[in-house]
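Asks: below is the sequence, then the predicted model.
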Amino acid sequence: MLNTLILGIFTFVQLNCENLFDCVHDSLKQDTEYTAESPRHWNTRKYWQKLRNISKEILSCSQENEDGITVIPDLVALCEIENDTVMHYLSQRSLLRNARYRYVMTESPDLRGIDVALLYSPMTFKLLNSYSLRISPPKGMRPTRDILYASGRVVSGDTLHIFVVHAPSRFSGKHATVPYRMTVMQRLMQSVDSIRSLHYNPKIIISGDFNDETRDESVQHLIANGMTDVSYEVKGSNGAKGTYKYMGQWSSIDHILISEGMKPLFRRCIINDQSFLLEDDTKFNGKKPFRTYQGYKYLGGFSDHLPLVASFDIEY
């Protein structure tokens, strides 16, 4: 009797949460902006609302499988997470509590105390290893976020290698900060090359907030080294032309890139721009992400970034 190949769907989400901070001051970090005494008046009520919103946003990235059953994302890469406490409450005390997600995250030297994390479903991703990649900053570059590496086995028996990145911002100007983002990408590719030297045609996913678009030097460095940006030029179904909107212009600074080994499994990548994640852009027309703050004005929204959702075939 011949074995019947059953194909399922494996969903990967990338989301910058826009400052998912708790309300407690960490004396070792510059996080007073998100305390009750700050101009933002960040408090427990707003914090719990933020947790509810982010959990709702993640669940809205669920996909329908071949049997017409809606399944939650298998892996969720998150940027702008403050600490382990936040991840514990997000995974165990929010709307995600019944999903039974587990997580790994970094503990970076970032001055504000923001990190990256990976939520994973232990039913579809058996964690094998995880660690942080520390960035040695060049002269003039302040300490930045670590890169998170995690590997795990999926139900097909394949091992996935995951990297989550939050590259330095353009705060001091795009061109002045290019070397900083390139430093991160070069460190990232060192690790990718190490995996390639140990495994034939490995299955690798790189995701995160790159603070650069596909055409920019940092992302092009990854593409030139064998990675494919499956999020290039993807759109939403409700008007989003990118994952981030600034001064009326959509841009895609969040990315999901895959190795050659992942390409045969790739189905599609979309921007999740469901209507509740958007609000009217009264100044520049159209829509924009419904964020938590506009300046210091509390809006009570989700994030200033929209999620990327990539779907892959998986063999059972």
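Replies: Arrived safely.

Asks: okay, CA-based contacts and neighbour counts for the rest of this
Replies: Will do.

Asks: ok, residue 252 to residue 169 distance?
Replies: As judged by CA to CA, to the nearest Å, residue 252 and residue 169 stand 14 Å apart.

Asks: comparison target below:
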Amino acid sequence: MSTKIMLFVLLLTNIYAARSQDKKYAIRTIAFYNLENLFDTINDPTINDEASPMMELKYNRSAVYWDKIEKLASTIAQIGLEKSKTSPAIIGVAEVENRSVLEDLVKSKHLLKNNYGIIHYDSPDKRGIDVALLYQKKYFNPVFHEVFNPNIYRGNRKVFTRDQLLVSGYLDDEFIHLIVNHWPSRSGGEAKSRPLREKAAYQNVKIIKKIREKDADAKIILMGDFNDDPINASFKKVLKPKRKKKNVGKNDLYNPYENMYRKGFNTLAYRDNLNLFDMLLISAGLVDGGEKDFSSYKMFQAKIFNKRFLSDSKGKYKGYPFRSFSNGGYTGGYSDHYPVYIYLIREEL
């Protein structure tokens, strides 16, 4: 290659790089956070809220409640702030007792200015814990929402577990669907409870099928505390998400958290086991496919919000998520789970 040609190619490369650097992007944070028993201090006779750590406290319930509200709100306000310059546009939450606690949360001084809307349904869970969706009204306009219960049975006995919340609406001017999950726990052991989560996963499959019957190219985000790791059967045999973006086909899901799990990252710890139960999965329409085409919203990064203040700094649980409740008392912590989030970005014209 002649010197003139080499110089010309170099010039074109530099022009392209300069133009790429000049591009501006809209950045929206989509998050999920298990709020660890966010219960109020009032006994509800219709549910077994007496079993919640909040109701088991003998003293200072009100002070504990408001301290927890402030800590959770402060945490949410920081998720994605580094790049999007604001708290999440949308955040799914789990382990909340009712709408009232969510109203207290979004009215906190840390979140009030961002004008969050709330979508919440009371679920049939015996303890009364629910999932919900919070959204900044200036970024997201919900037009439809519905709950689905997995209708899980153990023998002839119904398992009263959390609903799965579907919310559809416009992120700016792009139509997306979000499914918020909190699958059955591992109570009784992972193997014994495994079929319950597989059935919960199958309910997600049915919801996705219902969405795609009306919109074959739907942009879908699954989020939640799945009580399973990315390598468990509920994912590998039922949802079947892809681990690598290049392998994602039109009707596939992509799980960016599987590689994190395999590298040793976690969102919770229990009895010296590290797990990554909290995830966001996306459909093909939100995957850039390696083409770096951000003309519409695509996922840019997936992350775990595991800042140092969210981890226990001492004792036998040092390095674990700094939970709120332990041994019947309040620890002053945040949650026994780390939040997770993704950045969606698109080029601004």
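Replies: Thanks, I have it. All figures in this text were calculated on a predicted structure; none of them were measured in a lab.

Asks: care to give me the TM-score?
Replies: Remark: TM-score between the superposed chains equals 0.90 [TM-score structural alignment, normalised by the length of the first structure]; 305 aligned residues with a CA RMSD of 2.2 Å.

Asks: before we move on, back to that, so which of residue 252 and residue 169 of the first structure has more stuff around it?
Replies: residue 252 (25 against 17; other CA atoms under 10 Å).

Asks: ok, the aligned residue in the second structure for that one - contacts?
Replies: Matched by TM-score structural alignment, residue 252 of the first structure corresponds to residue 276 in the second structure. Each residue near residue 276 of the second structure by CA atoms under 8 Å, 6 or more residues apart in numbering is listed here: 228, 229, 230, 257, 261, 265, 266, 267, 268.

Asks: tell me the buried residues in stretch 60-69 of the first structure?
Replies: Neighbour-count burial for stretch 60-69 of the first structure flags 60, 61, 62, 63 (criterion: 16 or more other CA atoms under 10 Å).

Asks: should've said stretch 123-135 of the first structure
Replies: By neighbour count with 16+ other CA under 10 Å, stretch 123-135 of the first structure contains the buried residues 124, 125, 126, 127, 130, 131, 132, 133, 134, 135.

Asks: of these, which is the nearest to residue 81 of the first structure?
Replies: residue 132 (14.8 Å; CA to CA).

Asks: so that closest one is in which element?
Replies: Element membership for residue 132 of the first structure, per DSSP states H and E: strand 125-133.

Asks: that strand maps to which residues in the second structure?
Replies: Counterpart in the second structure of strand 125-133 of the first structure, with TM-score structural alignment as the criterion, is residues 140-148.

Asks: give me the mean distance between the matching stretch and the first structure.
Replies: Once fitted to the first structure, stretch 140-148 of the second structure is off its aligned match by 0.9 Å on average (mean CA distance after the TM-score superposition for the first structure).

Asks: let me see the contact set for residue 309 of the second structure.
Replies: residue 322.

Asks: can we see that at 10 Å?
Replies: 75, 321, 322, 333, 334 (CA atoms under 10 Å, 6 or more residues apart in numbering).

Asks: so how far is residue 82 of the first structure from the alignment partner in the first structure of it?
Replies: Aligned counterpart of residue 309 of the second structure in the first structure: residue 276 (TM-score structural alignment). Distance of residue 276 of the first structure to residue 82 of the first structure, computed by CA to CA: 25 Å.

Asks: cool, residue 248 of the first structure as well?
Replies: From residue 248 of the first structure to residue 82 of the first structure the distance is 28 Å (CA to CA).

Asks: residues contacting the equivalent of residue 78 of the second structure over in the first structure?
Replies: Correspondence of residue 78 of the second structure to the first structure, assessed by TM-score structural alignment: residue 60. If you count contacts by CA under 10 Å, 6+ apart, residue 60 of the first structure has them with 54, 72, 73, 272, 273, 274, 277, 307.

Asks: what does the last one align to in the second structure?
Replies: In the second structure, the residue matched to residue 307 of the first structure (TM-score structural alignment) is residue 339.

Asks: dump the residue contacts of residue 177 of the first structure.
Replies: Per CA under 10 Å, 6+ apart, neighbours of residue 177 of the first structure: 140, 141, 168, 169, 170, 171.

Asks: could you rerun that using 8 Å?
Replies: Shown in contact with residue 177 of the first structure (CA under 8 Å, 6+ apart): 168, 169, 170, 171.

Asks: for the last one, helix, strand, or coil?
Replies: Looking back up the chat, that one is residue 171 of the first structure. Under DSSP: H, G, I helix; E, B strand; the rest coil, residue 171 of the first structure falls in the coil class.

Asks: is residue 314 of the second structure in a helix, a strand, or coil?
Replies: coil.

Asks: go on, residue 220 of the first structure?
Replies: Residue 220 of the first structure ends up helix, using three-state DSSP.

Asks: now do the nearest residue to it once chain neighbours are set aside against residue 241 of the first structure, distance only.
Replies: Counting by CA to CA, 6 or more residues apart in numbering, residue 220 of the first structure lies nearest to residue 214, which is 6.5 Å off, once chain neighbours are set aside. Distance, residue 214 of the first structure to residue 241 of the first structure, using CA to CA: 14 Å.

Asks: with residue 20 of the first structure instead?
Replies: 24 Å.

Asks: between those two, which one's more packed in?
Replies: The residue with more neighbours, out of residue 20 of the first structure and residue 241, is residue 20; 24 against 19, by other CA under 10 Å.
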